[in-house]
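[1] Task: produce atomic coordinates for the following.
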Amino acid sequence: MKAVVLLLLTSSCSGFFDRKQVVGVKGRLTCNGRPAKGVRVTYHLFDFHHPTAFDDTNDNGAFKLKGRAIKIAGIKPLLKINSNCNNKNVRNRSTLE
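    You can find the predicted model right below:
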């Protein structure tokens, strides 16, 4: 019986301590002054290997992503852009924190 009461107490108290955090990012990618269309943009809130959201840029190079989390501690958003700007000598990844 004590375990059940403790679990109920823990789950009911978590709403008081957790906080909803929302982070969004939007932008427009260009490559040599022209819109970079079809570039994969990935947004991570927790883990670099598990994206929260992703999108491909449109014909104008624009993208818009939004993510949310309910956590006690702060989140550390990470934006990853996979493009080499049509240059094979350039590494195919940009990461922004």
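[2] rest of the way, CA atoms for contacts and neighbours
    Will do.
[3] any idea how far Val41 is from Gln21?
    Relative to Val41, Gln21 is positioned 21 Å away (Cα to Cα, to the nearest Å).
[4] now do Phe48
    Counting by Cα to Cα - Phe48 and Val41 are separated by 13 Å.
[5] These two: who's more crowded?
    Neighbours per residue (other Cα atoms under 10 Å) separate Phe48 from Val41, with Val41 holding more: 21 against 14.
[6] pretty sure the more buried one is touching Ser83, no?
    No: Val41 is beyond contact range of Ser83, at 9.0 Å (criterion: Cα atoms under 8 Å).
[7] Pull up the overlap in contacts between the two.
    Among the neighbours of Val41, none is also in contact with Ser83 (Cα atoms under 8 Å, 6 or more residues apart in numbering).
[8] Contacts only, for the spatially most central residue of the chain.
    In the chain, the C-alpha nearest the mean C-alpha coordinate belongs to Tyr43, at 2.4 Å (Cα atoms, centre = their mean). When contacts are counted by Cα under 8 Å, 6+ apart, Tyr43 is found next to 51-54, 65, 67, 77-80.
[9] Which secondary structure state does Ser12 sit in?
    Under DSSP: H, G, I helix; E, B strand; the rest coil, the three-state class of Ser12 is helix.
[10] before we go on, could you also do this sequence so I can check it against the first one:
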Amino acid sequence: MVIRTFQMHSLPVLLLIVEIVSAGILSEVGRIQSVAVSGRLQCNGKPASDVRVKLYDKEIVLLFHNLTVIYGFCFSLVLDYKMDEGKTDSSGNFYLRGGKREVTNIDPKVNIYHKCNYDGPCVKKLDIVIPDEYITNSKTPQQVFNIGTINLAGTFTGESVDCVN
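    The predicted model follows:
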């Protein structure tokens, strides 16, 4: 019974500590990677100025609970590591770049937070994944992923409402 109590209550905490420590160690062992993204945002065909944009590396942390075969389960927690942020200029243009040290490839994405055709208390959030071929293995990105011109008045798959950003 003592072992079972340890498994149920202490194991998740222990695994979280191991995950944090190993992430810290691996962050010093990995390679430096960087990425850059640019684009132009519009709202109803006009420049969308002062729109918040953020460049993230999507991190997935696996958390385990009760590692017995019969009762065990695992769930993942998605944490985004912010690499850069900014706002669009008066013409709706933006440029972000950032990087980090990681053992595996970074999973870069750009989040766009806007109020185009939306009167709610929060903001609409659009996530755009940056393809792996735009990741550079150095501090300085060698190429820029241009998302082109996006009219935020449209409806996008995966668009959500964000009250925290």
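[11] re the thing from before, just give me which of the contacts of Tyr43 of structure 1 are shared by structure 2.
    Of the contacts of Tyr43 of structure 1, the ones still in contact in structure 2 (both residues aligned by TM-score structural alignment, their matches' Cα atoms under 8 Å) are 51-54, 65, 67, 77-80.
[12] What is the most widely separated pair among the residues you listed?
    Spatial extent of the kept ones among the contacts of Tyr43 of structure 1 (Cα to Cα) is set by the pair Gly67 and Lys80 at 13.9 Å.
[13] Now do the helices in structure 1.
    For structure 1, the helices defined by DSSP state H cover 2-17.
[14] All the strands of it, in order from the start?
    Listed in chain order, the strands of structure 1 (DSSP state E) span 19-28, 30-31, 34-35, 40-44, 53-56, 62-71, 78-82, 94-96.
[15] now, of those strands, which is deepest in the fold?
    With neighbours defined as mean count of other Cα atoms under 10 Å, those peak in mean count at strand 40-44, which reaches a mean of 20.
[16] Report the aligned residue range of structure 2 for that strand.
    Mapped onto structure 2 using TM-score structural alignment, strand 40-44 of structure 1 spans residues 52-56.
[17] That stretch vs structure 1, mean deviation?
    In the superposition with structure 1, the average deviation recorded for stretch 52-56 of structure 2 is 0.5 Å (mean Cα distance after the TM-score superposition for structure 1).
[18] can you give me how far that stretch is from the chain middle?
    Put simply, stretch 52-56 of structure 2 sits 9 Å off its chain's centre (Cα atoms, centre = their mean, to the nearest Å).
[19] that older thread, now the strands of structure 1 as TSV including distance to Leu8 of structure 1?
    Below are the strands of structure 1 laid out as TSV (distance: least, Cα to Cα, whole Å):
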stretch	distance to Leu8 of structure 1
strand 19-28	19
strand 30-31	52
strand 34-35	53
strand 40-44	31
strand 53-56	32
strand 62-71	19
strand 78-82	34
strand 94-96	40
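[20] For Ala3 of structure 1, which of those is the nearest?
    Taking Cα to Cα, strand 62-71 is the member of the strands of structure 1 nearest to Ala3 of structure 1, at 23.9 Å.
[21] The closest one packs against which elements?
    Applying 3 or more Cα pairs under 8 Å, 6 or more residues apart in numbering; DSSP states H and E, we find strand 62-71 of structure 1 packed against strand 19-28, strand 40-44, strand 53-56.
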